[in-house]
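predicted model and sequence follow; I will ask about them next.
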Amino acid sequence: MVGHRTVDVNGIRLHIAEEGEGPLVVLLHGFPESWHSWRHQFGPLAAAGFRVVAPDQRGYGGSDHPEDVAAYSILHLVGDVVGLIHALGEERAFLVGHDWGAPVAWHTALLRPDLVRGVAGLSVAPPFRGKRPPLRAMEERFGGRFYWNYFERPGVADAEFARDTRTALRKFLYSASGDAPGAGRPESTLVDPAGGWLTNMTDPEVLPDWLTEQDLDELTESHAKGFTGGLNWYRNLDRNWELTAPWHGAVVTPPALYMYGDRDLVPAFPGARERIARLPELMPNLRREPILLPGCGHWTQQERPAEVNEALIDFLTEPRN
């Protein structure tokens, strides 16, 4: 059974969900989510002999929401993972991340490989540092319409999403899923600056099979403090580019796994397909070819829990040298 508590980590308090005993597996959620996005992974991974822990990351759910935008840099987020591993009394852990949780997992493996037994990313491939600050690059490429740039504007997306939290989340989850018509199209990442991002998103009359009203209740409650904490992660993208300059050109050395859906919009981002094709050279310990899940959208572990669990358990239990 999944238990809940809070731990002191990296100067803040994190709410965590946990189950099982054995080697530690830390599950890192994305935007706009919470620990609950891993609900289908706890039982199978615990039954396979692992201690499974999923935090609400900083700015989310029952964890602290620092007010300072600068408190959400990638170094803070990696610091939270490092601190969590130590706070749990462990020396090393497996890391699994989805959406924004994947860059946190990848960067933890990049910056602290001594702590990482293995790293798996869902949807988002390793965001190796490019030649230019990402927010500025996307602003120039799409005339300020790319959703990162919309999220960057102080208070704007925060207010749009908080006007009706449940509807906003329902639209997000459905529109980025493999069930939505036209899922995975690059143009879905562009925002009308006047009308906002939710305007052109579909609000389904019936939820897809993988999402229940109770799941939506849980997610809505976890955003009772609003969306600003999660949006602040995006507002640090250019700062992260500056902070990670010492690791430019570095590769992820721990054992690695990557999987994504063929109807996910993230792999349709500019340059993403090329980066996925280069993963074997960028991650020399990639254990197998990237796993492509047919018909799956962005919410990988929720839309395809059986396939994700099977791949994760194979990865976590494979012999290590």
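Yep, it's here. Numbering: from 1, shown residues only.

CA only for contacts and neighbour counts going forward, please
Noted.

would you map the strands across the stretch 1-150 of the chain?
Secondary structure of the stretch 1-150 of the chain (DSSP state E, counting those that start in this stretch): strands at 3-9, 12-19, 24-28, 51-55, 93-98, 116-122.

residues making contact with the third one?
With C-alpha atoms under 8 Å, 6 or more residues apart in numbering as the test, strand 24-28 has contacts from 35, 38, 50-55, 57, 90, 92-98, 101-102, 104-105.

need the strands of the stretch 1-150 of the chain in JSON lines (columns: distance to residue 45 and mean neighbour count).
Formatted as JSON lines, the strands of the stretch 1-150 of the chain follow (distance: least, C-alpha to C-alpha, whole Å; neighbours: other C-alpha atoms under 10 Å):
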{"stretch": "strand 3-9", "distance to residue 45": "15", "mean neighbour count": "14"}
{"stretch": "strand 12-19", "distance to residue 45": "9", "mean neighbour count": "20"}
{"stretch": "strand 24-28", "distance to residue 45": "9", "mean neighbour count": "25"}
{"stretch": "strand 51-55", "distance to residue 45": "7", "mean neighbour count": "25"}
{"stretch": "strand 93-98", "distance to residue 45": "12", "mean neighbour count": "25"}
{"stretch": "strand 116-122", "distance to residue 45": "14", "mean neighbour count": "25"}
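
dump those strands to JSON lines, plus distance to residue 176.
Below are the strands of the stretch 1-150 of the chain laid out as JSON lines (distance: least, C-alpha to C-alpha, whole Å):
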{"stretch": "strand 3-9", "distance to residue 176": "29"}
{"stretch": "strand 12-19", "distance to residue 176": "25"}
{"stretch": "strand 24-28", "distance to residue 176": "19"}
{"stretch": "strand 51-55", "distance to residue 176": "22"}
{"stretch": "strand 93-98", "distance to residue 176": "14"}
{"stretch": "strand 116-122", "distance to residue 176": "14"}
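
quick one: which of these is nearest residue 315?
The closest of the strands of the stretch 1-150 of the chain to residue 315 is strand 116-122. By C-alpha to C-alpha, the value is 8.4 Å.

and the closest one, how far out from the chain middle?
Mean C-alpha position of strand 116-122 versus that of the full chain (C-alpha atoms, centre = their mean, to the nearest Å) differs by 13 Å.

against that first model, consider the following:
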Amino acid sequence: MTEIAHRRIPVNGLDMHIAEAGSGPLVLLLHGFPECWYSWRRQLVALAEAGFHAVAPDQRGYARTGGPEAVEEYTIHHLVGDAVALIAALGEEQAVVVGHDWGAPVAWHTALFRPDVVRGVVALSVPHRPRSSRPPVQVMREQLGEGFYMVAFQRPDLPEAGLERDLPDTFRRMLYAASGDAPMLVPILPDGGGFLDVCPAPDELPGWLTEEDIAVYAAEYAHSGFRGPVNWYRNLDRNWELTAAWHRAPITPPALYVAGERDMVLAGAKDRLHRMHDYVTDLRDIVLLPGCGHWTQQERPDEVNRELIAFLRSL
């Protein structure tokens, strides 16, 4: 079986950890929250065996890469800059950039800011949303209240303290609660509560998730914790300010979107996915996976691998 190798590469002042497999055209795999390279374990092998060089970094602030303390060093410009710099550090001029969850906005913005570097873009879970007319945290606060998790994550210290209290319990609850095997997650936190208060502990793990997987995530987060990952959320309004020059600008590289039909990200939004065509000018397909929740490539690795490889071979 194809082996996954690990190494570190200097990227924008970070000692970036990457997992990689295979050789050939570069495919960059950008994880989401709260994940790391490990979420792509099944894609790394499948893409390598299909003739590609698959690379999954731990992104800024995450796991073995870690990152700076300052909140303002986690803007979308930093995150896209890391992706572009990593492509260059790997000796390539272009890559297909694939992102899941938070990695999807990074992938979309990499294609938006630097289409010359992006051969194609694939987003899992999070569709492209054009820049809003008002700061997003303000809008979420008005529409969903202070308990909405992205609003609650603006508070200093408390979100990461709750998530770091018992790492195995955190990952067991979060990975189950947002999956297609659990009741639909409504991420509105109770007064004075934390994110885990809306994530039930499973009586039994779903078939795609094992205790060994949970132990790996807990070990990967044991050193750098959740401060860096939560800082991504603390830049939502700053990102809105920084992207004014790209307001409603089109994304032009070839694109693919894949999501689970039971993903909480799509709650109430499935009928609007076709609007992506207005701003993603070469969107090749929108694929919805029945029964799948938020953890797209982990819950449905075979289907995701099939869609990814078909898209890559079409470029």
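Looks like it arrived, so ask away. What you see is a predicted model; the values in this text were computed from it and never measured.

before we move on, back to that, looking at the strands of the stretch 1-150 of structure 1, which is closest to residue 145 of structure 1?
strand 93-98 (24.2 Å).

that closest one vs structure 2, average offset?
Here the mean offset of strand 93-98 of structure 1 against structure 2 after fitting is 0.4 Å, by mean C-alpha distance after the TM-score superposition for structure 1.

which part of structure 2 matches that strand?
Mapped onto structure 2 using TM-score structural alignment, strand 93-98 of structure 1 covers residues 95-100.

where do the helices sit along the stretch 201-321 of structure 1?
Applying DSSP state H, counting those that start in this stretch to the stretch 201-321 of structure 1 gives helices spanning 213-222, 228-234, 237-243, 272-277, 279-282, 300-303, 305-317.

and the ones you listed, which is most packed in?
Of all those, helix 228-234 carries the top mean neighbour count, a mean of 24, counting by mean count of other C-alpha atoms under 10 Å.

ok now that helix, how far from the chain's centre?
Distance of helix 228-234 of structure 1 from its chain centroid, counting by C-alpha atoms, centre = their mean, is 12 Å.

got the contact list for it?
With C-alpha under 8 Å, 6+ apart as the test, helix 228-234 of structure 1 has contacts from 31-32, 58-60, 65-67, 69, 72-73, 148, 151-152, 155, 158.

ranking by neighbours, what's the top pick from these?
Highest neighbour count within the contacts of helix 228-234 of structure 1, by other C-alpha atoms under 10 Å: residue 60, with 28 neighbours.

what does that one correspond to in structure 2?
Match for residue 60 of structure 1 (TM-score structural alignment): residue 62.

spit out the contact partners of its match.
Taking C-alpha under 8 Å, 6+ apart as the test, what residue 62 of structure 2 contacts is 36, 221, 224-226, 228-229.

could I get the residues you listed as a markdown table with distance to residue 124 of structure 2?
A markdown table is the format used below for the contacts of residue 62 of structure 2 (distance: C-alpha to C-alpha, whole Å):
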| residue | distance to residue 124 of structure 2 |
| --- | --- |
| 36 | 15 |
| 221 | 23 |
| 224 | 25 |
| 225 | 24 |
| 226 | 22 |
| 228 | 22 |
| 229 | 18 |
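
now do the strands in the stretch 151-300 of structure 1.
Remark: strands assigned in the stretch 151-300 of structure 1 by DSSP E, counting those that start in this stretch are 256-261, 291-293.

the longest one vs structure 2, mean deviation?
Spelled out, that is strand 256-261 of structure 1. Mean deviation for strand 256-261 of structure 1: 0.4 Å (mean C-alpha distance after the TM-score superposition for structure 1).

surely residue 95 of structure 1 meets residue 118?
Yes. Residue 95 of structure 1 is within contact range of residue 118, at 6.4 Å (criterion: C-alpha atoms under 8 Å).

go through the helices of the stretch 201-321 of structure 1 and name the closest to residue 124 of structure 1.
helix 272-277 (8.8 Å).

contacts for that closest one, please.
Identification of contacts with helix 272-277 of structure 1 by C-alpha under 8 Å, 6+ apart yields 125, 266-267, 290.

most widely separated two among those?
Maximum pairwise distance in the contacts of helix 272-277 of structure 1, criterion C-alpha to C-alpha, is 14.5 Å, between 266 and 290.

ok, which of the helices of the stretch 201-321 of structure 1 comes nearest residue 132 of structure 1?
Nearest of the helices of the stretch 201-321 of structure 1 to residue 132 of structure 1, taken as C-alpha to C-alpha: helix 237-243 at 7.9 Å.

for the closest one, packing partners?
Applying 3 or more C-alpha pairs under 8 Å, 6 or more residues apart in numbering; DSSP states H and E, one finds that helix 237-243 of structure 1 contacts helix 74-87, helix 134-142.

structure 2: matching residues for stretch 139-157 of structure 1?
Under TM-score structural alignment, the match for stretch 139-157 of structure 1 is residues 141-159.

in that stretch, which residues are buried?
146-154, 159 (16 or more other C-alpha atoms under 10 Å).

ok, now how distant is the closest residue to residue 117 of structure 1 other than its chain neighbours from residue 250 of structure 1?
Leaving aside its sequence neighbours, residue 117 of structure 1 sits nearest to residue 94 (C-alpha to C-alpha, 6 or more residues apart in numbering; 5.1 Å). Distance of residue 94 of structure 1 to residue 250 of structure 1, given as C-alpha to C-alpha, to the nearest Å: 20 Å.

cool, and residue 38 of structure 1?
Here the criterion is C-alpha to C-alpha. By it, residue 38 of structure 1 lies 30 Å from residue 250 of structure 1.

neighbour-wise, which of those two wins?
Neighbour count, other C-alpha under 10 Å: between residue 38 of structure 1 and residue 250, residue 38 has more, with 21 against 13.

residues contacting the more buried one?
Contact analysis of residue 38 of structure 1 by C-alpha under 8 Å, 6+ apart lists 27, 29, 54, 301-302.

and residue 94 of structure 1, by the same measure?
Here residue 94 of structure 1 is in contact with 23-26, 116-119, 316 (criterion: C-alpha under 8 Å, 6+ apart).

and the residues you listed, which two are the farthest apart?
Within the contacts of residue 94 of structure 1, two members stand farthest from each other by C-alpha to C-alpha: 23 and 119, at 13.5 Å.

just give me the match in structure 2 for residue 257 of structure 1.
Using TM-score structural alignment, residue 257 of structure 1 sits opposite residue 256 in structure 2.

now for that match: which residues touch it?
Contact analysis of residue 256 of structure 2 by C-alpha under 8 Å, 6+ apart lists 121-123, 283-286, 311.
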